[in-house]
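Undergrad: Sequence plus predicted model, see below.
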Amino acid sequence: MLEIKGLTGGYQQDVPVIRDVSFEVQAGEWVGLIGMNGAGKSTVLKHILGLLEAQAGTISLRGETLKSDRSAFRAGIAYVPETPKLYQELTLREHLQLTAMAYGLESGVYEERSERLLHTFRMKDHLDEFPGTFSKGMQQKVMILCAFLLQPDLLIVDEPFVGLDPLAIHALLELLEEMRRQGTGILLSTHILGMAETYCDRFVMMNRGEIALHGTLAQMGEQAKLPGASLDDLFIHVVKGSAR
């Protein structure tokens, strides 16, 4: 579904941060994007979202690219960023309504989904409040609510658990699993390796702007010559190996 081939890019022309990155996310698959701070994870995500222009390589979603059909490409993606980005002058209700309008959700679909999400994340009593009154965790919930209003082909979640309480984390994981069963491809960037190992089908482990290991946990263990290794073991192996 999402196909990345030979992606090279960064924030300045001819100064690549990531080099020759290639991987896929299939429908109904959960892929973990793993790496230290500065490994290139966020740069990859920004290229997928069209916030950065690639120096080389291609990114396609169900065969479409930003160049071939920008509207269709972006309509197929929902995104939960690490740091909430909210409109301070809009209430929670207005954030949800704006998202529904932008993606053309029918009113009945919007009402059903928003009601369920507000109940799940215990935000119904805050519908007419503004983001400035919300805690970091509540602001993150607003981003999650807006993303889950949609049923995208691809859901990108970047460190979504930061600031969430245990009940909200549990609810988020259940919803991610439900979306996967419905056919959504999920690309998760996280430092919580134990959670990633439990839920993800495959992994892309980045180091210094390149893919160090990729595939299932077993496949990465074979690549690293560490059969049976945990995700944590493989992460330490890659990071320490590159420091030599």
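TA: Cool, the structure landed. Predicted, not measured: the structure shown is a model, and the values here were computed from it.
Undergrad: going forward, measure contacts and count neighbours with C-alpha atoms only.
TA: Fine.
Undergrad: My guess is His95 contacts Ala147. True?
TA: No: using C-alpha atoms under 8 Å, His95 is not in contact with Ala147, being 10.9 Å away.
Undergrad: Tell me where this structure has strands.
TA: For the chain, the strands defined by DSSP state E occupy 2-9, 18-25, 30-34, 56-61, 77-80, 154-158, 185-189, 202-207, 210-215.
Undergrad: now the second one, how far from the centre of its chain.
TA: Strand 18-25 has its C-alpha centroid displaced from the chain centroid by 15 Å (C-alpha atoms, centre = their mean, to the nearest Å).
Undergrad: swap in the third one?
TA: Here the centre of mass of C-alpha atoms in strand 30-34, compared against the chain's by C-alpha atoms, centre = their mean, lies 9 Å away.
Undergrad: Which secondary structure elements does that strand sit against?
TA: The elements that strand 30-34 packs onto, with contact taken as 3 or more C-alpha pairs under 8 Å, 6 or more residues apart in numbering; DSSP states H and E, are strand 185-189, strand 202-207.
Undergrad: and Gly221, how many neighbours?
TA: Applying other C-alpha atoms under 10 Å, we find 20 residues neighbouring Gly221.
Undergrad: and what of Val157?
TA: Val157 has 23 nearby residues by other C-alpha under 10 Å.
Undergrad: Distance of it relative to Trp30?
TA: Separation of Val157 from Trp30 (C-alpha to C-alpha, to the nearest Å): 11 Å.
Undergrad: Below is an additional structure, to be compared with the one above:
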Amino acid sequence: MNKQSEYISMQDYVLRVAIREAGYDEEKPVIRQIGLEVAPGQLIGLIGPNGAGKSTTIKTILGLMAHVNGEIELGGQNKRYAYVPEQPVFYEYFTLWEHLHLAASVFGMDERQFGPKAEELLERFRLTEEKHHYPTHFSKGMQQKLMLIIAFLLEPDIYIVDEPFVGLDPRATADFLRLLEGERERGAGVLMSTHVLDTAERICSGFVLINSGSVVARGSLDQVRAAAGCAEDATLFDCFHALT
């Protein structure tokens, strides 16, 4: 068994999820028996077709579902998470820089640390010239970069990332993956929902495949292949189609 795919003890996780049922209506749960754990340095891919329950799972983890029967536990040094939504969220009358400053203030980031870190991230994502402009006028890709910069600025224990590659050009995607690798080396964990299966296969430590509101396979790629009844050289794409 892949060492990174083994279940982990309480003191070693940054996220543990044990959802028995959750949904918008108490009588009509959308997801059932969703269990997953993320260890420091792990990147777990949350995979499934549209309508499978990925978004509901993420909303449940974030505490946004009205009816939940289960437990969500954050670990790590600060028990802090950063959420990167698929659809960027921002204030209409705040500049890019003001968004960063607000996020830093909310999380109590030291002002002396904030400036250099924010400037570094802006340069990395090639948004330095836009820092005093309003994201309302940005392209979707630039707005997505803002979401990523805020997340990396906060250096959380766990990143919860929903379809991060949507709208990013190849250079921004490469920058994102390099920064994410650095955060994993720091000890942060990542739960990432994505439909980009070839990239997920290359970068993820393990996978949780959801279909019809429940987990159908989880673990390393070899474990997912076994659950799907696929050959030893089957791709994640092959397993996805076999299981969903």
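TA: Sure thing, it's come through. Small disclaimer: the values here were computed from a predicted structure and weren't measured.
Undergrad: And the TM-score between them?
TA: Scored against TM-score structural alignment, normalised by the length of the first structure, the superposed chains reach a TM-score of 0.91; 230 aligned residues with a C-alpha RMSD of 1.5 Å.
Undergrad: Give the residues shared as contacts by Val157 and Trp30 of the first structure.
TA: Residues touching both Val157 of the first structure and Trp30 by C-alpha atoms under 8 Å, 6 or more residues apart in numbering: Ile186, Leu187, Leu188.
Undergrad: Now do the same for the first one: its match in the second structure.
TA: Translated: Ile186 of the first structure. When the second structure is aligned by TM-score structural alignment, Ile186 of the first structure is paired with Val190.
Undergrad: does that match really touch Ile160, like I thought?
TA: Yes: using C-alpha under 8 Å, Val190 of the second structure is in contact with Ile160, at 6.0 Å.
Undergrad: So if I had to pick from the two, which one is more boxed in?
TA: Remark: of Val190 of the second structure and Ile160, Val190 carries more neighbours, 30 against 23, as counted by other C-alpha under 10 Å.
Undergrad: distance of the more buried one from Pro156 of the second structure?
TA: Counting by C-alpha to C-alpha - Val190 of the second structure and Pro156 of the second structure are separated by 10 Å.
Undergrad: Also Ile34 of the second structure?
TA: From Ile34 of the second structure over to Pro156 of the second structure (counting by C-alpha to C-alpha), the distance is 23 Å.
Undergrad: between the two, who's got more neighbours?
TA: Neighbours of Ile34 of the second structure and Pro156, each counted by other C-alpha under 10 Å, are more numerous for Pro156; the result is 23 against 20.
Undergrad: list the contacts for the more buried one?
TA: Asn78, Lys79, Arg80, Tyr81, Ala82, Ala188.
Undergrad: conserved subset of those in the first structure?
TA: Contacts from these that recur in the first structure, judged by both residues aligned by TM-score structural alignment, their matches' C-alpha atoms under 8 Å, are Arg80, Tyr81, Ala82, Ala188.
Undergrad: most surrounded residue in those?
TA: If you rank these by neighbour count (other C-alpha under 10 Å), Ala188 sits at the top with 25 neighbours.
Undergrad: which non-adjacent residue is nearest it?
TA: Asp157 (4.7 Å; C-alpha to C-alpha, 6 or more residues apart in numbering).
Undergrad: Could you verify my assumption that the one you found touches Tyr83?
TA: No: using C-alpha under 8 Å, Asp157 of the second structure is not in contact with Tyr83; the gap is 11.3 Å.
Undergrad: Comparing these two, which residue is more hemmed in?
TA: Shown here are Asp157 of the second structure and Tyr83; by other C-alpha under 10 Å, Asp157 has more neighbours (27 against 18).
Undergrad: Distance check, that one against Val190 of the second structure.
TA: For Asp157 of the second structure, the distance to Val190 of the second structure equals 9 Å [C-alpha to C-alpha].
Undergrad: and what of Lys140 of the second structure?
TA: Distance of Lys140 of the second structure to Val190 of the second structure, given as C-alpha to C-alpha: 23 Å.
Undergrad: again with Asp25 of the second structure
TA: 29 Å.
Undergrad: And for Ser214 of the second structure?
TA: Relative to Val190 of the second structure, Ser214 of the second structure is positioned 20 Å away (C-alpha to C-alpha).
Undergrad: quick one: contacts for Leu217 of the first structure?
TA: Glu197, Arg202, Phe203, Ala229, Ser230, Leu231.
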